[in-house]
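K.L.:
quick one, what's the 3D model for this:
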Amino acid sequence: MVSEEESSDVYVKMEKCSHEVFIEEICENCEQHIDTICSFKLGYIHKDYTVSTEERDRLRFFCLKKMMEKKKLYLILDLDHTLVHSVRTNQLSSDELLIETDSMQDIANGCLFKLELVEMVTKLRPFVRTFLKEASDLYEMYIYTRGNLAYAYNIVKLLDPENKYFGARVITRDACGEEHGKSLDRVLAAENAVVILDDLQAAWTKHLQNLILIKKFFYFEFGNNGVTSPAALKEESKTDLGLVAVLNLLQQIHQGFFAGDADADFKGRDVRQVMNRLREEICCPERRVKQKRIQAEEFIPL
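P.N.:
This next block holds a predicted model:
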């Protein structure tokens, strides 16, 4: 039986607790049931892991400090039509079911895979492996997809077989909490240091200034006899340089953000300002610095 003194101590603890971290609506500190506090579910870290707005912002500030010391920014990557194009195996025509799995070599017309566990066939966008390798030197990367957990992890295993790029930073529809669209609310990254790469502008209506919009990548096509990879799309995919252009742009954004005195307080800078300046240069070519190559026709001006 709990004594009056013990009961009083528990009550005081609950009253003083800021309810920063809780699992299954139970505060980890005071063990109080929480159902009305403003919070964010971070299911990609743990299926029942939730933090308060204040704790999320504290974690963001702490992580941002570490990123600035490393001179890194954050990069949020979509999967479908951005890094890959996938279809279900049962949608393929009989001829396409004879697909041979390609090697892991990063070649323009390679990287076609069967994902037996999720019954999908996936085509990797040309130069995606080079893109991830080069981008990882400048950015800490997340995957953010509306695909389900099983599919996302199978794709991430293809893209990052040694788990060097993403770690646990894979956000899926099972974990993101939004019914429609995507949001940085559940990402432990300060918004002033985040760049987003996606093929769908409507997915990021609250964060358009952070967005690089890339042209959709297609390899398969729906037809009367199922899904095929017609010759025209195959040839087009070979010459797809979308990720090459974006990598060039990401390098310019990173350079612009960290330009200046090496001892400067980078925490006061905002990547969105850098991106807006580059948008102005794209819209107004006469403002470009000589020999400066932007190479991003899909980089949307706002």
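
K.L.:
for the rest of this, base every contact and every neighbour count on C-alpha atoms.
P.N.:
OK.

K.L.:
count the neighbours of Asp198 for me.
P.N.:
By other Cα atoms under 10 Å, the residues close to Asp198 number 24.

K.L.:
again, but for Thr122
P.N.:
Around Thr122 there are 23 residues (other Cα under 10 Å).

K.L.:
wait, a strand at it?
P.N.:
Yes. The assignment for Thr122 is a strand, going by DSSP: H, G, I helix; E, B strand; the rest coil.

K.L.:
from Glu69, how far off is it?
P.N.:
37 Å (Cα to Cα, to the nearest Å).

K.L.:
how about this one, so we can line them up?
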Amino acid sequence: RPHLPPKKNDNEPTLVLDLDETLIHTYRSKTADNGSGIEADYMVFAENGYSCLLAGKLRPGVFEFLSWAAKSFEIVVWTAGREDYASMARHCLDPEGVLIRHMLSRNSCIRMKSAKTKEIMYIKDLCALGRDLSKTFLVDNTPHAASLNLSNLIPIEAYFGGGSDNELMELRKFLE
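P.N.:
Alright, predicted model coming up:
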């Protein structure tokens, strides 16, 4: 069964965007700046309202990029993170709920263990989306995530919080 419901417009291409180090950079921290001196763009607090569980930076131009892309693409954000984390990120990136049509999390990934490093890897199988692969693109900073669909991958440099990043502007030019 496909991960996504049927599309209303089959002519519209699907743009699958990775979350971590592609759209945002999240870190676990007890302080809002992770010791770097750079203020966080978002913070998630524990239920007591005092302890900062997560904080992070939005990739420069992320809102402008999503607003532009939503006019031409069906936007799917797919993270190897847990569902509660994905929900938090969706609210942060699209508080009105009008840009990101679908959000997928770790539950929708194929879990594999590297024979060499014993590291757990999460693979995003675009075939499982139920979309025409000739009109589906995956933007991700980790090529192994697209190992089942490398011809659909648009690689992007990993984002770790720097303010001078212009990858999303370059991606827009490429997609145009």
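
K.L.:
what's the TM-score here?
P.N.:
The TM-score (TM-score structural alignment, normalised by the length of the second structure) is 0.81; 161 aligned residues with a Cα RMSD of 2.6 Å.

K.L.:
and for the aligned residue in the second structure for Leu77 of the first structure, the neighbour number?
P.N.:
Using TM-score structural alignment, the equivalent of Leu77 of the first structure in the second structure is Leu17. For Leu17 of the second structure, the neighbour count with other Cα under 10 Å is 22.

K.L.:
how about Met103 of the second structure, nearest residue that isn't a chain neighbour?
P.N.:
Using Cα to Cα, 6 or more residues apart in numbering and skipping the chain neighbours, the partner closest in space to Met103 of the second structure is Val77 (5.0 Å).

K.L.:
give the contact list for that neighbour.
P.N.:
Counting by Cα atoms under 8 Å, 6 or more residues apart in numbering, Val77 of the second structure touches 16-19, 100, 102-104.

K.L.:
who wins for neighbours among those residues?
P.N.:
Within the contacts of Val77 of the second structure, Val16 tops the neighbour count with 28 neighbours, counted by other Cα under 10 Å.

K.L.:
tell me the centre residue of the second structure?
P.N.:
Centroid-nearest residue in the second structure, with Cα atoms, centre = their mean: Leu19, separated by 1.9 Å.

K.L.:
hang on, it packs against Val76?
P.N.:
No. With contact defined as Cα atoms under 8 Å, Leu19 of the second structure and Val76 do not form a contacting pair (10.1 Å).

K.L.:
can you pull out the strands in the second structure?
P.N.:
Counting by DSSP state E, one finds strands in the second structure at the ranges 14-18, 24-28, 42-45, 52-58, 74-78, 102-104, 110-113, 120-123, 136-140, 153-155.

K.L.:
which bit of the first structure covers whichever helix in the second structure runs longest?
P.N.:
Identified as the longest helix of the second structure according to DSSP state H is helix 83-93. Using TM-score structural alignment, helix 83-93 of the second structure corresponds to residues 149-159 of the first structure.

K.L.:
now the matching stretch on the second structure. Mean distance?
P.N.:
Superposed on the second structure, stretch 149-159 of the first structure shows a mean distance of 0.7 Å to its aligned residues (mean Cα distance after the TM-score superposition for the first structure).

K.L.:
could you measure from Tyr122 of the second structure over to His144 of the second structure?
P.N.:
8 Å.

K.L.:
with Phe160 of the second structure instead?
P.N.:
On the measure of Cα to Cα, Phe160 of the second structure and His144 of the second structure end up 19 Å apart.

K.L.:
which of the two has more neighbours?
P.N.:
Phe160 (18 against 14).

K.L.:
counterpart of the more buried one in the first structure?
P.N.:
So, by TM-score structural alignment, Phe160 of the second structure is matched to Phe218.

K.L.:
quick check: nearest residue in space to its match, chain neighbours excluded?
P.N.:
In space, Phe218 of the first structure is closest to His85, 6.0 Å off (Cα to Cα, 6+ apart).

K.L.:
now the strands of the second structure in CSV, with distance to His91 of the second structure?
P.N.:
Converted to CSV, the strands of the second structure look like this (distance: least, Cα to Cα, whole Å):
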stretch, distance to His91 of the second structure
strand 14-18, 15
strand 24-28, 13
strand 42-45, 11
strand 52-58, 13
strand 74-78, 12
strand 102-104, 11
strand 110-113, 25
strand 120-123, 23
strand 136-140, 20
strand 153-155, 25
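
K.L.:
quick one: closest of these to Arg90 of the second structure.
P.N.:
Checking these against Arg90 of the second structure by Cα to Cα gives strand 102-104 as the closest, at 7.3 Å.

K.L.:
which residues touch the closest residue to Thr53 of the first structure other than its chain neighbours?
P.N.:
Once flanking residues are discounted, Thr53 of the first structure sits nearest to Ser39: 5.5 Å by Cα to Cα, 6+ apart. Taking Cα under 8 Å, 6+ apart as the criterion, Ser39 of the first structure is in contact with 50-53.

K.L.:
among those residues, which lie within strands?
P.N.:
Per DSSP E, those map to strands at 50-52.

K.L.:
hmm, back to that, what's the closest of the contacts of Ser39 of the first structure to Thr89 of the first structure?
P.N.:
Thr89 of the first structure has its nearest neighbour among the contacts of Ser39 of the first structure in Thr50, at 36.2 Å by Cα to Cα.

K.L.:
name the nearest residue to that closest one, ignoring sequence neighbours.
P.N.:
Lys41 (4.2 Å).

K.L.:
then Ala128 of the second structure?
P.N.:
Nearest non-adjacent residue to Ala128 of the second structure, counting by Cα to Cα, 6+ apart: Pro2, 5.1 Å away.

K.L.:
now for the one you found: which residues touch it?
P.N.:
Per Cα under 8 Å, 6+ apart, neighbours of Pro2 of the second structure: 128-130.

K.L.:
and which of those residues is nearest Asn34 of the second structure?
P.N.:
Of all the contacts of Pro2 of the second structure, Asn34 of the second structure sits closest to Leu129, with 35.9 Å by Cα to Cα.
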